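Participant: sequence plus the predicted model coming up.
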Amino acid sequence: MKLDTIQRKKFRIRNKLKKNATKDRYRLSVSRSLKNFSAQIIDDVNNKTLLSASSIEKDVKALPKTNKISLSKIVAEKLAKKALDKNIKKIYFDRGKFKYHGRVKEFAETLRKNGMEF
């Protein structure tokens, strides 16, 4: 099966993280579109999603209109709060096919400020 460039990039990044998967660290997968931003904390050992946060949730949509970078910061703060409630502090950051730039970078920096380690 032949993969296109985007699928190869995502596969390369994700497999490096899955090889290092342990019980004490989980994978944080990031997804963004032109308007929205979402993230999930995934346990690769048991193949389950533990937590998720997105910009399409009702309480985030109820906020006044903001730009996309501040929207990713809001999602990061929400995810960090949920993770700290479940005692998850150490994660692997899976940026997927996206460059570590712009919204993805601000998301990661906001998570670090709120107590996550990666």
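Facilitator: Structure's in. What do you need? Numbering: from 1, shown residues only.
Participant: can we go C-alpha only for contacts and neighbour counts from here?
Facilitator: Fine.
Participant: can you give me the helices for the chain?
Facilitator: Shown for the chain, the helices assigned by DSSP state H span residues 5-19, 58-61, 68-85, 103-113.
Participant: can I get those in TSV including distance to Arg32?
Facilitator: Shown next, in TSV, are the helices of the chain (distance: least, C-alpha to C-alpha, whole Å):
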stretch	distance to Arg32
helix 5-19	14
helix 58-61	15
helix 68-85	9
helix 103-113	8
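Participant: of these, which approaches Thr49 most closely?
Facilitator: Closest to Thr49 of the helices of the chain, according to C-alpha to C-alpha: helix 68-85, at 12.1 Å.
Participant: ok, back up a step: of all the helices of the chain, which one is nearest Leu34?
Facilitator: Proximity to Leu34, assessed across the helices of the chain by C-alpha to C-alpha, is greatest for helix 68-85 (8.8 Å).
Participant: between that closest one and helix 103-113, how many degrees?
Facilitator: Interaxial angle, helix 68-85 versus helix 103-113 (axes from the mean of the first three to the mean of the last three C-alpha atoms, to 10 degrees): 40 degrees.
Participant: buried ones in helix 68-85?
Facilitator: Burial within helix 68-85, assessed by neighbour count using 16 or more other C-alpha atoms under 10 Å, is assigned to 68, 71-81, 83.
Participant: below is an additional structure, to be compared with the one above:
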Amino acid sequence: MANRKDTTVRRANRVRRHLKAVANGRPRLSVHRSSKNIYVQVIDDVAGKTLAAASTLDTGLRGDLKTGADVAAASAVGKLIAERAKAAGVTEVVFDRGAFLYHGRVKALAEAAREGGLTF
């Protein structure tokens, strides 16, 4: 029987495999959440480069947030990544939730990024 880590890695790989099939050259907005913080990157898989990144550990956000592990923090990170991606010339992405359910903090980040101007 597979352990929990193997199951999580398999789920993340399954999601990424599907995204790369439908991406059509668009960069990937990859989300990772831990118990204390949330991290997001805009990745160009063709070139293998990170175009923009943001997290609750950024100095501009850290002082404004009560904690890095709530919906408000995820929303702030979503707005920040949208600004940074637009500055890098990216407006269309595919959303990579990894092994995380589209619920709670991940959903709040995605909605804030959409409000900030990213299309996915």
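Facilitator: It's in. Remember, it's a predicted structure, so these values are computed and weren't measured experimentally.
Participant: among the helices of structure 1, which is nearest Gly96 of structure 1?
Facilitator: Closest approach to Gly96 of structure 1 among the helices of structure 1 (C-alpha to C-alpha): helix 5-19, 5.0 Å.
Participant: which neighbouring elements make contact with that closest one?
Facilitator: strand 91-94 (3 or more C-alpha pairs under 8 Å, 6 or more residues apart in numbering; DSSP states H and E).
Participant: check contacts around the residue nearest in space to the middle of structure 2.
Facilitator: Closest to where the C-alpha atoms of structure 2 average out (C-alpha atoms, centre = their mean) is Val31, at 2.8 Å. Counting by C-alpha atoms under 8 Å, 6 or more residues apart in numbering, Val31 of structure 2 touches Ile38, Tyr39, Val40, Gln41, Asp96, Arg97, Gly98, Val106.
Participant: in structure 1, what residue corresponds to the last one?
Facilitator: Residue pairing (TM-score structural alignment): Val106 of structure 2 is matched to Val104 of structure 1.
Participant: from Thr66 of structure 1, how far off is that match?
Facilitator: Using C-alpha to C-alpha, to the nearest Å, one obtains 16 Å as the distance from Val104 of structure 1 to Thr66 of structure 1.
Participant: more neighbours: which of those two?
Facilitator: Set Val104 of structure 1 next to Thr66 and count neighbours by other C-alpha atoms under 10 Å: Val104 wins out with 20 against 8.
Participant: now that one: how far from Val75 of structure 1?
Facilitator: In this view, Val104 of structure 1 and Val75 of structure 1 are 11 Å apart by C-alpha to C-alpha.
Participant: and if you look at Lys86 of structure 1?
Facilitator: Look at Lys86 of structure 1 and Val75 of structure 1: by C-alpha to C-alpha, they are 17 Å apart.
Participant: also Met116 of structure 1?
Facilitator: Distance, Met116 of structure 1 to Val75 of structure 1, using C-alpha to C-alpha: 14 Å.
Participant: residue in structure 2 matching Thr5 of structure 1?
Facilitator: Aligned counterpart of Thr5 of structure 1 in structure 2: Thr7 (TM-score structural alignment).
Participant: Leu84 of structure 1 too?
Facilitator: By TM-score structural alignment, Leu84 of structure 1 lines up with Lys86 in structure 2.
Participant: who's in contact with its match?
Facilitator: Going by C-alpha under 8 Å, 6+ apart, Lys86 of structure 2 touches Gly117, Leu118.
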